[in-house]
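*Asks:* A structural model of the following input is requested.
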Amino acid sequence: MSEVMIAVIIVAALLLALLVASLKVVREYERLVVFRLGRLRGELGPGLVLMLPFLDRSVRVDQRVVTLTIPPQEVITRDNVTARVNAVVMFKVADPVRSVMAVENHAVATSQFAQTTLRSVVGRADLDTLLAHRADLNEDLYQSIAHQAVPWGVDVVVVEIKDVEIPELMQRAMARQAEAERERRAKVISAHGELEASEELRDAARTLGEAPAALQLRYLQTLLELGADQNSTVVFPLPMDIITPLMGALKQFAPGEDGTSPPPAAEDSSGGPS
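*Replies:* I've put the predicted structure just below:
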């Protein structure tokens, strides 16, 4: 083999190696931000990308949704309660060029800003709002973080508060408060039941008073219920319209306060009582 052939083979091998080094495969969810001699060339991909060796430098940017966990933050709420709150932020890169040019590390910047925003938003709310109206706080967090991340080419998808830890003493106080609230509701329900029952009894008494026959039937039904239980003691209820004349007659024959019988009724000259 001649020297010319060997030189041609070496040059062809070098060109092939150079061509292989110039080709890059970019996945569908990735983009390459390319710099040529330090100047921005632009965004390339996906697919097969040709770059000049030793002249082009690239930064690979992932455009998939990233889940970022915010570590627990010590927060003092508006009503001076210390709580530990952590959250989760889900974001993705919407503009690869801005995510590289505008900020050094968009993930770290988003994490740090989310931590400060979490402390600020939770510090403006009281404990009841933090526990019962978490959706409103999530919306405030989302608006603040999403607005700040726009210049970085980052699109915030979801911001959610994951967990809220409060002191054990406060947990006991809240448990006592919840128990007292349940007792109050039970008493209110019982009072409403008593009120409705008294109204029904009033209507029933009014109906029975207007129909003496119905009162007599109710009396007989009560006797039947007493006899069905096989009790040794039987109570006979007597209507007041029967007892009242009897009590009046007994008062006429009752002895006076000194133990003597009351004097008989005096008669006038016409033979009738005076």
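
*Asks:* only C-alpha atoms for contact and neighbour calcs from this point on.
*Replies:* Fine.

*Asks:* ok, now how distant is the nearest residue to residue 79 once chain neighbours are set aside from residue 134?
*Replies:* Of all residues beyond its chain neighbours, the one nearest residue 79 is residue 126 (5.3 Å), with distances taken as Cα to Cα, 6 or more residues apart in numbering. Counting by Cα to Cα, to the nearest Å, the separation of residue 126 from residue 134 is 11 Å.

*Asks:* just to revisit the earlier point, contacting residues around the residue nearest to residue 79?
*Replies:* 77, 78, 79 (Cα atoms under 8 Å, 6 or more residues apart in numbering).

*Asks:* this one next, for a side-by-side:
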Amino acid sequence: MGFTLTFAPLLVLLVVLLASAFRVLREYERGVVFQLGRFWKVKGPGLVIIIPVIQQMVRVDLRTVVLDVPPQDVISRDNVSVKVNAVIYFRVLDPQKAIIQVEDFLMATSQLAQTTLRAVLGKHELDEMLAERERLNADIQQVLDAQTDAWGIKVANVEIKHVDINESMVRAIARQAEAERERRAKVIHAEGELQASEKLMQAAEVLGRQSGAMQLRYMQTLTGIAGDKSSTIVFPLPVDLLQGLTEKSKT
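*Replies:* You can find the predicted model right below:
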């Protein structure tokens, strides 16, 4: 009886150690195993056996992480202060590097994303931030991916969400857009006048080839005016038309 009571705690301890030796890793998880403090191997997914006390395992999630970058104060190249926030999509490709090379890869990636966002956008003007977001997203993604490669992390995509501008700058941009529309309207009107003058010149050349062509054109214009309901019609009579009528009367 005493022998049974003596070995009962040892039996319980053995059962606990055996139970702690078995780990189950999901399909999207990997286990970085350390043996006596030194890296041994990456295990998983499925059933993993760990030698208690001698080996320790750190779980790593391989799924894509969606990281929301908080609003950052950015001064553009044309000295405009804006607040910009973004979202970053990344995942762990090398669990060994993600655990050994950096203390907390999530925090490190977040801080690196904030500084990179300010550094990259600070090299561009406000108009580029508003109109060329795809190119800026690609630039930020390329810089982040190059710097996080040593941590075993792949940055898949970066999206700038909002570019917040103060009210005074919004009014200035509105005035600039209005002036730009007025400029385009004037240019279009001038181009229309130029094209119309060229067509009129071509028409004058065609009408000038025949002496009776101009007279027929005046008659056609008179016919069009006669269809209107205006009470008074002032129509200039060209000298060439009088000369043509005079020549016909003499004949």
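
*Asks:* Tell me the counterpart of the residue nearest to residue 79 of the first structure in the second structure.
*Replies:* Taking TM-score structural alignment, residue 126 of the first structure has residue 125 as its aligned residue in the second structure.

*Asks:* contacting residues for the spatially closest residue to residue 76 of the second structure that is not a sequence neighbour?
*Replies:* In this structure, residue 76 of the second structure finds its nearest non-sequential neighbour in residue 122, 4.6 Å apart by Cα to Cα, 6+ apart. With contact taken as Cα under 8 Å, 6+ apart, residue 122 of the second structure is in contact with 74, 75, 76, 77.

*Asks:* how about residue 227 of the first structure, secondary structure?
*Replies:* Put simply, residue 227 of the first structure is helix when judged by DSSP: H, G, I helix; E, B strand; the rest coil.

*Asks:* burial count for it?
*Replies:* 14 (other Cα atoms under 10 Å).

*Asks:* Could you report the separation of it from residue 216 of the first structure?
*Replies:* Distance of residue 227 of the first structure to residue 216 of the first structure, computed by Cα to Cα: 17 Å.

*Asks:* can you pull out the helices in the stretch 51-200 of the second structure?
*Replies:* Along the stretch 51-200 of the second structure, counting by DSSP state H, counting those that start in this stretch, helices occupy 95-100, 105-121, 126-131, 133-148, 167-208.

*Asks:* how much does the longest one stray from the first structure?
*Replies:* Relative to the matching residues in the first structure, helix 167-208 of the second structure has an average distance of 1.1 Å after the fit, by mean Cα distance after the TM-score superposition for the first structure.

*Asks:* Work out the gap between that helix and the centre of the chain.
*Replies:* Helix 167-208 of the second structure sits 32 Å away from the centroid of its parent chain (Cα atoms, centre = their mean, to the nearest Å).

*Asks:* centroid residue for the first structure?
*Replies:* The centroid of the first structure falls nearest to residue 132 when counting by Cα atoms, centre = their mean (5.0 Å).

*Asks:* neighbours of the residue nearest to residue 96 of the second structure when sequence neighbours are not counted, just the number please.
*Replies:* Nearest residue to residue 96 of the second structure in three dimensions, chain neighbours excluded: residue 32, at 6.3 Å (Cα to Cα, 6+ apart). Residue 32 of the second structure is flanked by 21 other residues according to other Cα under 10 Å.

*Asks:* Run through who's touching whichever strand or helix holds residue 32 of the second structure.
*Replies:* Using DSSP states H and E, residue 32 of the second structure maps to strand 29-35. Contacts with strand 29-35 of the second structure, where a contact means Cα under 8 Å, 6+ apart, come from 25, 39-45, 54-62, 95-96, 99.

*Asks:* Average offset of it relative to the first structure?
*Replies:* Looks like 1.3 Å for strand 29-35 of the second structure (mean Cα distance after the TM-score superposition for the first structure).

*Asks:* ok, and what's touching stretch 12-21 of the first structure?
*Replies:* Counting by Cα under 8 Å, 6+ apart, residue 53 sit against stretch 12-21 of the first structure.

*Asks:* neighbours of the closest residue in space to residue 140 of the first structure that isn't next to it in sequence, just the number please.
*Replies:* The shortest distance from residue 140 of the first structure to any non-neighbouring residue, by Cα to Cα, 6+ apart, is to residue 121 (7.2 Å). Look at residue 121 of the first structure: counted by other Cα under 10 Å, it has 17 neighbours.

*Asks:* show me what contacts residue 121 of the first structure?
*Replies:* Counting by Cα under 8 Å, 6+ apart, residue 121 of the first structure makes contact with 137, 140, 141.

*Asks:* hmm, 10 Å instead?
*Replies:* Applying Cα atoms under 10 Å, 6 or more residues apart in numbering to residue 121 of the first structure gives the contacts 75, 77, 130, 137, 138, 140, 141, 144.
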